[in-house]
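Engineer: Take this sequence and fold it.
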Amino acid sequence: MKLLPTAITGAMVVEVDAHMDERGLFARTFCADVFGAHGLATHFPQCNTSQNPQRGTLRGLHYQAAPKEEAKLVRATRGRAFDVAVDLRPASDSYLQWVSVELDADRRNAFYIPAGCAHGFLTLSDDCEIFYMMSESHAPDLGRSVRWDDPAFSIDWPSPPLIMNERDAMCEDYKGVLP
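Structural biologist: Prediction:
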């Protein structure tokens, strides 16, 4: 596997080296030794999946506040998604910058999003499934959201969302500090 840095400090695109033979395909998608050598989280006590029937579904931008900030390793297990991370760490060199990765189940790529960053995605295909590995267990009282189209970030989404839940549609603008 290859870990490719992005414009956000600590965020990485994960590309796999697939090996094909008469049995089919084999690819390593996570290795604690490789992640640890790059200073990334290696412990993921919770995994989640999100099934999205329709193209244009938006989820995010979500993060978990201190003391349970979470890193995420995100991949599409079916379909494609425009996946976004926004750096909300005031001390970071990439504070308020965003980065996107097109996750594609056929490419088997992933996106590592460090703790302190908000995350969201827009599905680019029908029947899109996203699989998340989380470095912290869910703490509902620490869950936070910021508006997907907040002018503080100016994310260049590929299209307007067609579907989103009320929570994501009603998010407030980012106030400049992690609550």
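Engineer: drop to CA atoms for contacts and neighbour counts, all remaining ones
Structural biologist: Will do.
Engineer: What residues of stretch 94-108 count as buried?
Structural biologist: Judged by neighbour count (16 or more other C-alpha atoms under 10 Å), stretch 94-108 contains these buried residues: 94-105, 107-108.
Engineer: Could I get the full set of strands for this structure?
Structural biologist: With DSSP state E as the criterion, the chain has strands at 2-5, 12-15, 19-21, 24-26, 46-52, 58-64, 72-78, 80-87, 98-104, 110-113, 117-123, 128-134, 143-145.
Engineer: returning to what we had before: take the buried residues of stretch 94-108 and lay them out in a markdown table including distance to residue 149.
Structural biologist: As requested, the buried residues of stretch 94-108 are exported to a markdown table (distance: C-alpha to C-alpha, whole Å):
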| residue | distance to residue 149 |
| --- | --- |
| 94 | 19 |
| 95 | 17 |
| 96 | 13 |
| 97 | 13 |
| 98 | 12 |
| 99 | 14 |
| 100 | 14 |
| 101 | 17 |
| 102 | 18 |
| 103 | 20 |
| 104 | 23 |
| 105 | 26 |
| 107 | 28 |
| 108 | 28 |
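Engineer: hmm, back to that, export the strands of the chain to TSV and tack on distance to residue 154?
Structural biologist: Converted to TSV, these look like this (distance: least, C-alpha to C-alpha, whole Å):
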stretch	distance to residue 154
strand 2-5	21
strand 12-15	21
strand 19-21	39
strand 24-26	38
strand 46-52	25
strand 58-64	13
strand 72-78	22
strand 80-87	10
strand 98-104	8
strand 110-113	19
strand 117-123	14
strand 128-134	24
strand 143-145	16
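Engineer: run this one through as well so I can compare:
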Amino acid sequence: MIFTPSELEGVFFISLQPVGDSRGWFSRTYCKNEFAAIGHDKEWVQINHSFTSQKGTIRGMHYQLPPFREIKMVRCIAGAVLDVVIDLRENSPTFLQHTQLELSAENRQMIYIPEGFAHGFQCLQDNCELIYHHSAFYTPGAEGGIMYNDPLTGIEWPLAPTEISDRDRSHPLLNKNFKGI
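Structural biologist: Reported below is the predicted structural model:
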């Protein structure tokens, strides 16, 4: 794996390095020692798999509140998505800035998202599947969200949104009183 730091401290873009032969290929997606080198010292306690059928669908922007904040690692195993994270860390020099990365089955990229970030994605193709590793258990009542099109984040989605859940449509817009998590 090759870990490339993004412009947001703690967020890494991870390139898998498949080794192949006439049978196909093999690639490592996690190694405790390699992740320790970037400061990851938590256990993955939950692994989730999502399927989204329609191109243009947006899921996000989601986060968990303290003390249930979580680290995520996301990989697309079918289709392609634009994956986006927003820095919500209180007093961070990149507070409310975002970064993005295309994740696809073809490019085999992953994104490592530390605690204190909101996460979401838009499907660039039909029939997208993502695998998420989480360092904390999902805790109902400790979740938060930001509107996918909040003007304070400046996210430019590449496609017109086709599907957005009622929950994601109800996330609040940020205001000057939001100090982060």
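Engineer: For the longest helix along the first structure, give me the average deviation versus the second structure.
Structural biologist: Once the first structure is assigned using DSSP state H, the helix that runs over the most residues is helix 32-37. Its matched residues in the second structure lie on average 1.0 Å from helix 32-37 of the first structure after superposition (mean C-alpha distance after the TM-score superposition for the first structure).
Engineer: and the end-to-end length of stretch 114-131 of the first structure?
Structural biologist: End-to-end distance of stretch 114-131 of the first structure: 16 Å, with C-alpha to C-alpha, to the nearest Å as the criterion.
Engineer: ok, now stretch 144-154 of the second structure?
Structural biologist: 19 Å.
Engineer: can you pull the buried residues of that stretch?
Structural biologist: Of all the residues in stretch 144-154 of the second structure, those buried under the rule 16+ other C-alpha under 10 Å are 144-148, 153.
Engineer: how close does residue 101 of the second structure sit to residue 121 of the second structure?
Structural biologist: Taking C-alpha to C-alpha, one finds residue 101 of the second structure at 9 Å from residue 121 of the second structure.
Engineer: Need the overlap of contacts for those two.
Structural biologist: 82-84 (C-alpha atoms under 8 Å, 6 or more residues apart in numbering).
Engineer: Can you tell me which of those residues is closest to residue 179 of the second structure?
Structural biologist: Closest approach to residue 179 of the second structure among these (C-alpha to C-alpha): residue 84, at 20.1 Å.
Engineer: what's the neighbour count on residue 135 of the first structure?
Structural biologist: Close neighbours of residue 135 of the first structure, defined as other C-alpha atoms under 10 Å, add up to 21.
Engineer: quick one, what contacts it?
Structural biologist: Residues near residue 135 of the first structure by C-alpha under 8 Å, 6+ apart: 41-46, 70-72.
Engineer: Compare those residues with the second structure and list the overlap.
Structural biologist: Retained contacts for the contacts of residue 135 of the first structure in the second structure, judged by both residues aligned by TM-score structural alignment, their matches' C-alpha atoms under 8 Å, are 42-46, 70-72.
Engineer: Are any of those buried, and if so which?
Structural biologist: Looks like these have 42, 44, 70-72 buried, using 16+ other C-alpha under 10 Å.
Engineer: Show me the two of those that sit farthest apart.
Structural biologist: Longest span within these, C-alpha to C-alpha: 42 and 70, 11.8 Å.
Engineer: Spatially nearest residue to residue 16 of the second structure, not counting backbone neighbours?
Structural biologist: residue 1 (4.7 Å; C-alpha to C-alpha, 6 or more residues apart in numbering).
Engineer: I'd guessed the one you found sits against residue 14; true?
Structural biologist: Yes: counting by C-alpha atoms under 8 Å, residue 1 of the second structure does reach residue 14; the two are 6.4 Å apart.
Engineer: Hmm, residue 61 of the first structure is touching residue 146, no?
Structural biologist: Yes: assessed by C-alpha under 8 Å, residue 61 of the first structure is found in contact with residue 146 at 5.5 Å.
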